[in-house]
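Q: sequence first, predicted coordinates after that:
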Amino acid sequence: MKTKIMKPPEWYDVIRYHIVPPVFMVVFTGAVQYLALVGQGEINITWRLAASKALGNSFSWGCVALFSLWAILWLQLPAGQVHGPPTLFGYRPPYQDNGVLYYWASLVGFFTMQAMWPDLSSAIFSNMPELLGTLNLVALTLCTLLLLKGKLKPEHRDDRYPTRPVLYEFYTGLERHPHILGMDVKQLTNCRIGMMAWQLLILAFYLAGVQRHGFSAATLVNLLLQSVYVAKFFWWEAGYFSTLDIILDRAGYYICWGCLVWVPCLYTFSSYYLVAHPPIISTTTALLIAILGLFTILLNYRVDYEKQLFRRAPDGKCNLWGKPARFIEAQYKDSSGNVRTSKLLLSGFWGSARHLNYTFELLASLAWCLPGFGLGVWPFLYFNFLACLLVHRTFRDEEKCAVKYGHNWGRYCQKVPFRLIPHVF
C-alpha cells in the first residue's frame, strides 16, 4: 500500500514562497529592536528611537567582534571530531567535539572580565539595543554571503532543491552543511555563538539586576534553570547534530539569523525584563519553581538520551525502561536512488508521544519564565513564542517524514498516535 502524497493548493505555495518570507523578515528583524527597548522599561517607543540603536555603537561592535573571534578560535583549535548522520547523498558532516570545554572556558573568561570591569554586566544591559542592532547587521550580511555562496559555489550540488523566489531562498538558505574558513556554519551560529550568547547574556542580566536591586531568589532561579538547560546542550552537543535543525534545515535567515539575533533577543527576554522590572514572587514560590524546572529539564534530557542511546546501539539493540527497544524499519530512497533504512523508535518516552521532547522543553521554558509571574505578559513572551514554534515544527517535521518514509510513517503513527501529550494530542 502506497501513501498518496497530496500536492498543496496553489494559494498555499503563493503564501509559502512569496508572502511569508518578506513579511517574517521585516516583522522579526524590526521586533528585535522594539523588544530591546520594552525590556529596558521604555514607555515612549518611537521608530526614530528604535532606528537610532540599529547601527550599534563602539561598545556593541567591540563585544560582538570579540565574542565572534572567541567562538571562531574554538572551532579552529585542534580537537576531536564527531560526525552527523549521513545525508541523502551520502555525506557525513564532521563537527568539532570540544563544546563542553568551550562552555566552561567562556564562563571563566566572562567572570574574569567582570572582575576586571565591575560595570561590564550593567553596560551590557544598557547597550542591549545596540548589541542587537550590531548582531542584526552581522547576521543579515552572513545570510547574504550564504545565499551567494549557495548559488555560485555550492559544496554539494546534490543538496540543491528547485529554484525558488530569491527572498524565499534567502529566508530558508540553500545549503544544509555550508562551510566558511573551514568551519561548519551552523555549528558556529547555532551552537558556539547563539547558545553561548544565551548563557553569557543571562549571567550579565542577573548581575546587572543584583547591582540595581540586590539579591533576589526569583532571578537566581531564572538564571540557574536556563544555565542548566544551556549547559546540558553543550554536554549533549554531539546529539544536537542529529536533530532536524541540522539534518533538514538549510543555512539561511531562518536558522542563522534566528540563532545570531533572535536567540540573544527573545530567548533571554525573561531575564532581560527582570532587570528593570524586579520580580514580586516569594522565596518559597521561587524554590518550588526551581524544583519543577529541574524536573522538566531532567525529563527533557532523558528523552533525548533515549534517542541517542538507540541510535548508537548496533542494530538498535538496547533496553529502554527495562525492555528491549522496539522499532519499525522504514526504507526510503536517497537522492541517488539508493534504498536506505531508518529505525523509528517505539519504546521508552518515544512510544508515548512522537514529540514528547518538545513537551518537556515547553514545560522547562515555562518554569524559567514563572519568576516573572505578576508582571504581565512580557516575561512569558519566550514561552508563548516557543509553544507556537514547536507546534508548527511538529506538523512540519511530520510532513517531511510522511514524504520520506511513506506508508511506514503511517504504521508508526498508528503505533504512537499522540504528538505532544499522551492520550490528549
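A: Sure thing, it's come through. Bear in mind that the values here come from a model prediction, so they are computed numbers and not experimental data.
Q: C-alpha only now, for contacts and for neighbours.
A: Will do.
Q: could you report the neighbour count for the closest residue to residue 263 other than its chain neighbours?
A: In space, and not counting its chain neighbours, residue 263 is closest to residue 194: 6.1 Å by CA to CA, 6 or more residues apart in numbering. Residue 194: 23 surrounding residues under other CA atoms under 10 Å.
Q: surely residue 194 touches residue 267?
A: No. Residue 194 is beyond contact range of residue 267, at 9.9 Å (criterion: CA atoms under 8 Å).
Q: show me where the protein has strands.
A: 81-83, 94-96, 179-180, 183-184, 319-320, 323-324, 327-333, 339-345 (DSSP state E).
Q: and here's the other structure:
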Amino acid sequence: MVVSSGPLNPKTASYEFNGISGVLGITFGLPLLCVVLNQMIRPDFYIVGLFTNLDIAELWNHIKPLKWYLTNKELWTYYLTWFGVLALFDVLLPGNTIDGVELRDGTKLPYKINGIALTSTLLATLTVRWQLTKGEMPELQYLYENQTDLCIITVIFAFVMAFFLYAASFIPLAHKNGKETRERILSVSGNTGNPVYDWFIGRELNPRLGPLDLKLFCELRPGLLLWFLINVACLHHHYLATGEVNNAILFVTLAQGFYVFDGVLNEEGCLTMMDITTDGFGYMLAFGDLALVPFTYSLQARYLSVSPITLSRPYLAFLSSTMALGYYIFHSANKQKSDFRQGKLPHLKSIDTKRGTKLLCDGWWGISQHMNYFGDWLISLSWCLATGFQTPLTYYYSLYFAALLVHRQQRDEHLCKIKYGDDWHRYESEVPYKIVPYVY
C-alpha cells in the first residue's frame, strides 16, 4: 500500500471553465438548452425551417411556472420511483465485487458489478409489462407525452442532489466502530474553498450513501437507462400511431440501445475513467448524467417519431458499417490500453517515466493520444446521419460530443503535463495527434 506523501486533500490551485463566470453560465445555460431542444421537437412545432421560422415565444407555450414543477406529485412520483427502484436494484441484485483504483490514502473502494443482473431485470420487466398491457405500455406513453416536464423535474433533482453532496462532503466519515472519524477524500479539482465552484465541480471524490456509490450509480443507471427508455417510448409511440415500425427510428433505438447496454455490461471499465478517478461528484456530473444525457442524446429518436424517414438498404448498411467501425476502434483501443496496464502486451513500444510508469505509444495509441475518443465520435455520427438532412437539430449530439471530447482531452493533457513533466513532452513528440489521426 502506497500512501501519498503530500496532504490527503491538497488545495485546488486553478479554476476550469473560465472560473465562476463560466461555471454560472453552464449551470443555468445548459438546463435552458435542454428545455429548448426538447420543445423544438414537438409535433406542433415547425422543425424543418429551424433557423428561418424560429418563434422563441412558441417554445415556452408548454412551460409551467416553477412552483408547478416543484409541487407536481405525479411527475415527482414517476421520476423518484424510477431513481429509487434502480438504486435498490444496484444494491440488492447479485454481482461480483471488485476494487477500484488506489486512492490517495492507500485504500481501494469496493464496487459491486451487477450490470448483467440489472439489464436482465429491466428487459424482463418491459417484456412482462408489454404482455400485461397488450402492447399499450402506459408508462412509456406517459414518458413520451411528458418528456419536457420530466426534463425540468430531473434538472431540479440534479440541483438538489448537488447541494446535498456539497453539504455532506464536510461531514467526517465514521469508522466501523462508530467512535472515530476520518477525513473524506476530496477531488483535486473541487477543493478551492469557493462554495459555488466546489458545488459545481464536486467537492468529494467518491460520495457514498451506505453501500451505494452515488457517482458510479448516476453515471451508469438512471440517466443512461432513461435515454434507452425514451428511445423505446418514441418507437412505441410511432408504432401505436401508424401500426408500422419505421426502419430509421428502429436503427437509432437498436444502435443506441446497444451502446447503452455495452456501457452497463462493461461497467468495470468506468472505474479507471477520469469521471470516477479524478472528478468530484457535484452539479456538473449530476446534471450531465441525470438530465443532459437522457434528454438531449435521445433527440434523434424523438425527431424521427415526429418526422419519420425511410432509409434505403445501402444507406442503412453504410450507417451500420460506420457504427461498427467506430465501435471496433473504441472497444479495441480501450482493451489494448487495459491489457497493457496489466502487463499483457510487453512487446508494445512505450516510454518509461520518472514516476516509474510507462506511457503507451504503439498500436492504436501510437496513432493518436485518444484513439478511443475518435471511435466513440464515429458512433455518434452514425446515429445523427440516420435522421437525414432536414434539420441541423438532430446533429446536436455529434457536435456537442465532439466539443466534450476535445475539452476532456485538454483537461487530461493539462493533468498529464503536471504529472509527467518532461516525459509528457517526449510522449507528445512520439504521438503528436490528439484525437483524429493526421488532423487533430
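A: Okay, I see it. This structure is a prediction, so every number in the text was calculated from the model and none was measured.
Q: circling back: turn the strands of structure 1 into TSV, columns for mean neighbour count and distance to residue 359 of structure 1.
A: Compiled in TSV, the strands of structure 1 are given as follows (neighbours: other CA atoms under 10 Å; distance: least, CA to CA, whole Å):
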stretch	mean neighbour count	distance to residue 359 of structure 1
strand 81-83	15	27
strand 94-96	19	28
strand 179-180	14	33
strand 183-184	18	29
strand 319-320	16	20
strand 323-324	12	24
strand 327-333	16	22
strand 339-345	15	18
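Q: to residue 134 of structure 1, which of the ones you listed lies closest?
A: strand 179-180 (20.4 Å; CA to CA).
Q: so where is that closest one in structure 2?
A: Here strand 179-180 of structure 1 aligns to structure 2 at residues 208-209, judged by TM-score structural alignment.
Q: mean per-residue distance, the matching stretch versus structure 1.
A: In the superposition against structure 1, stretch 208-209 of structure 2 averages 0.9 Å from its aligned positions (mean CA distance after the TM-score superposition for structure 1).
Q: who's in contact with residue 308 of structure 1?
A: residue 239 (CA atoms under 8 Å, 6 or more residues apart in numbering).
Q: no, scratch that, I was asking about residue 134 of structure 1
A: Applying CA under 8 Å, 6+ apart, the residues near residue 134 of structure 1 are 54-57, 60-61, 64.
Q: ok, residue 232 of structure 2 next?
A: 140, 253.
Q: that one -> structure 1?
A: Under the alignment (TM-score structural alignment), residue 232 of structure 2 maps onto residue 203.
Q: and residue 350 of structure 2, what's its match in structure 1?
A: Aligned by TM-score structural alignment, residue 350 of structure 2 pairs with residue 327 of structure 1.
Q: for residue 393 of structure 2, same thing?
A: Checking TM-score structural alignment: residue 393 of structure 2 goes with residue 378.
Q: neighbours around its match, how many?
A: Using other CA under 10 Å, the number of residues around residue 378 of structure 1 comes to 18.
Q: just list the residues touching it, thanks.
A: 270, 273 are the contacts of residue 378 of structure 1 under CA under 8 Å, 6+ apart.
Q: out of the strands of structure 1, nearest to residue 367 of structure 1?
A: strand 319-320 (27.6 Å).
Q: need the residues that contact that closest one.
A: Counting by CA under 8 Å, 6+ apart, 306, 325, 347-348 sit against strand 319-320 of structure 1.
Q: re earlier: can I get the strands of structure 1 in JSON lines including distance to residue 38 of structure 1?
A: Listed next are the strands of structure 1 as JSON lines, based on distance: least, CA to CA, whole Å:
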{"stretch": "strand 81-83", "distance to residue 38 of structure 1": "41"}
{"stretch": "strand 94-96", "distance to residue 38 of structure 1": "38"}
{"stretch": "strand 179-180", "distance to residue 38 of structure 1": "35"}
{"stretch": "strand 183-184", "distance to residue 38 of structure 1": "35"}
{"stretch": "strand 319-320", "distance to residue 38 of structure 1": "46"}
{"stretch": "strand 323-324", "distance to residue 38 of structure 1": "51"}
{"stretch": "strand 327-333", "distance to residue 38 of structure 1": "48"}
{"stretch": "strand 339-345", "distance to residue 38 of structure 1": "44"}
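Q: so what does residue 217 of structure 1 match up with in structure 2?
A: Match for residue 217 of structure 1 (TM-score structural alignment): residue 247.
Q: separate out the buried members of the contacts of residue 134 of structure 1.
A: Among the contacts of residue 134 of structure 1, those classed as buried by 16 or more other CA atoms under 10 Å are 54-56, 60-61, 64.
Q: buried set for stretch 150-166 of structure 2?
A: Buried, per 16+ other CA under 10 Å, within stretch 150-166 of structure 2: 150-159, 161-163, 165-166.
Q: quick check: the two most widely separated of those?
A: 150 and 166 (24.2 Å).
Q: show me what contacts the residue most central in space within structure 2?
A: Residue closest to the average C-alpha location in structure 2 (CA atoms, centre = their mean): residue 289, at 4.8 Å. Contacts for residue 289 of structure 2 (CA under 8 Å, 6+ apart) come out as 218-219, 223-224.
Q: counterpart of it over in structure 1?
A: Under TM-score structural alignment, residue 289 of structure 2 pairs with residue 259 in structure 1.
Q: again with residue 169 of structure 2
A: Match for residue 169 of structure 2 (TM-score structural alignment): residue 150.
Q: isn't that match up against residue 174?
A: Yes. Residue 150 of structure 1 is within contact range of residue 174, at 5.5 Å (criterion: CA under 8 Å).
Q: ok, residue 121 of structure 1 to residue 205 of structure 1 distance?
A: 7 Å (CA to CA, to the nearest Å).
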